[in-house]
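Trainee: Predicted model and sequence follow; I will ask about them next.
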Amino acid sequence: MAKNLPAYVLRDCTLFVDKESHIGQTDEIVLPVLEVKTEEMRNGGMIKPRRIHLGYSTTDASFTFTSFDPALISLFGLEAGKEIPIIAYGYFQDEDGVSHDGRAEMRGFFTKNDAGTWKAGDVASNATEFTAHSYRIFMDEEEILSVDDFEVKRNGVSERPGRRTALRFD
């Protein structure tokens, strides 16, 4: 990649929901946002409080479809414990022509389904919201981020490597 040229520019994307392709039917994909949950703390002797890292907020995603797919709508409100697999695929290209394939894998459930407004002559949309219990992001088949209820890994390295052992997860 030549220096000072844009890299990893998203050129196209699609979505698979519960192993079914929605190519050509996905208008927008909003991947889960990893946001640090903080709280102010001031111990004895401190002249000002400081924010401490308490973990992460829930990881939610959203998807907008240009189709009114009954199979997709039927996935809303499934009973507790049934997680839906969702995979977003992206085609990225550097300005020097090098191509990259990206993938975001999520597991969780739909929390909202908005069938939108139906109007003759306009494209109908179906907006959904999804809570991801776990998700992983890959670029060129290498895992760059992994998040679940107990751990965050960046490039395969755990954020808190001794935590699983200390809490007897393994």
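Mentor: The structure has been received and is ready for your questions.

Trainee: C-alpha from now on. contacts and neighbour counts both.
Mentor: Noted.

Trainee: hmm, what's the outermost residue in this structure?
Mentor: Gly45 (41.0 Å; CA atoms, centre = their mean).

Trainee: Tell me where this protein has helices.
Mentor: 70-73, 163-166 (DSSP state H).

Trainee: who's in contact with Ser134?
Mentor: Met106, Arg107, Gly108, Ser146, Val147, Asp148, Asp149 (CA atoms under 8 Å, 6 or more residues apart in numbering).

Trainee: ok, of the residues you listed, which come out buried?
Mentor: Met106, Arg107, Gly108, Ser146, Val147 (16 or more other CA atoms under 10 Å).

Trainee: also this one, for the comparison:
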Amino acid sequence: MALPKKLKNFAMFGDGESWVGEIPSVTLPKITKKTEEYRAGGMHGPVEIDLGHEKLELGIKAGGLKTQLIAMLGSQTVGANIFRFAGAYQDEATGQVTAAEVVIRGRLREWNPNEAKAGEDNDHEFTIAASYYKLTVNAQELLEIDVPGMVFRVGGTDHYDTIRAAIGMAFGVN
């Protein structure tokens, strides 16, 4: 019998600093391929043409005032800050734990301090516009997206290497 692997706990880090105990939830980037419908004469129906992917965003909910995140509003480059999510997923059938790590580079785009009420919890929400995303599970790289470097690597295969070469971007990347 198979059961799902469930997130049992996680740690969040920003620019190398541990935020353990300060971040109650994280919304990891949604990976969405950007496609366009195409149909021409002689085709029975439309197909979806791959045009890259949609923008990547990381959502972080802080358990209160988090000045290090607020200070990131001053970041001037697309990959100014580094965020790391380390999650422990446990298989409910076997008890085996799987390590999942997401590394993101980006810059803070939005800070929402939400409603403040005396004597009540006040979470602050942050949105990071990501320019780099890498997912590693049990030390195996599953997905790497480097937007400025034009890298889209899935399972170790770089799907844009020939495109980079064709347009003169055949230099070494990450």
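Mentor: On my side now, so go ahead. Here the structure is a predicted model, which is why all the values come from computation and not from measurement.

Trainee: tm score of chain vs chain?
Mentor: After superposition, the two chains reach a TM-score of 0.89 (TM-score structural alignment, normalised by the length of the first structure), with 167 aligned residues with a CA RMSD of 1.8 Å.

Trainee: hang on, the earlier thing: and the helices of the first structure as JSON lines, adding mean neighbour count and distance to Glu129 of the first structure?
Mentor: Putting the helices of the first structure into JSON lines (neighbours: other CA atoms under 10 Å; distance: least, CA to CA, whole Å) gives the following:
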{"stretch": "helix 70-73", "mean neighbour count": "13", "distance to Glu129 of the first structure": "12"}
{"stretch": "helix 163-166", "mean neighbour count": "11", "distance to Glu129 of the first structure": "30"}
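
Trainee: Identify whichever of the ones you listed lies nearest to Thr14 of the first structure.
Mentor: helix 70-73 (14.8 Å; CA to CA).

Trainee: So which elements touch that closest one?
Mentor: Judged by 3 or more CA pairs under 8 Å, 6 or more residues apart in numbering; DSSP states H and E, helix 70-73 of the first structure is in contact with no other helix or strand.

Trainee: what's the matching range in the second structure for it?
Mentor: Mapped onto the second structure using TM-score structural alignment, helix 70-73 of the first structure spans residues 67-70.

Trainee: that older thread, just checking, which of the buried ones among the contacts of Ser134 of the first structure belong to strands?
Mentor: Met106, Arg107, Gly108, Ser146, Val147 (DSSP state E).

Trainee: Show me which pair in those is furthest apart.
Mentor: The widest separation within these (CA to CA) is 14.5 Å, between Gly108 and Ser146.

Trainee: picking up where we left off before, can you tell me which of the contacts of Ser134 of the first structure is closest to Val98 of the first structure?
Mentor: Using CA to CA, the contacts of Ser134 of the first structure come closest to Val98 of the first structure at Ser146, 25.1 Å.

Trainee: What's the match for the closest one in the second structure?
Mentor: In the second structure, Ser146 of the first structure lands on Glu144 (TM-score structural alignment).

Trainee: Was I right to think that match contacts Arg153?
Mentor: Yes. Using CA atoms under 8 Å, Glu144 of the second structure is in contact with Arg153, at 5.0 Å.

Trainee: what's the overlap in contacts for the two?
Mentor: With CA under 8 Å, 6+ apart as the test, Glu144 of the second structure and Arg153 reach no residue in common.

Trainee: got TSV for the helices of the first structure, with distance to Tyr135 of the first structure too?
Mentor: Shown next, in TSV, are the helices of the first structure (distance: least, CA to CA, whole Å):
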stretch	distance to Tyr135 of the first structure
helix 70-73	20
helix 163-166	18
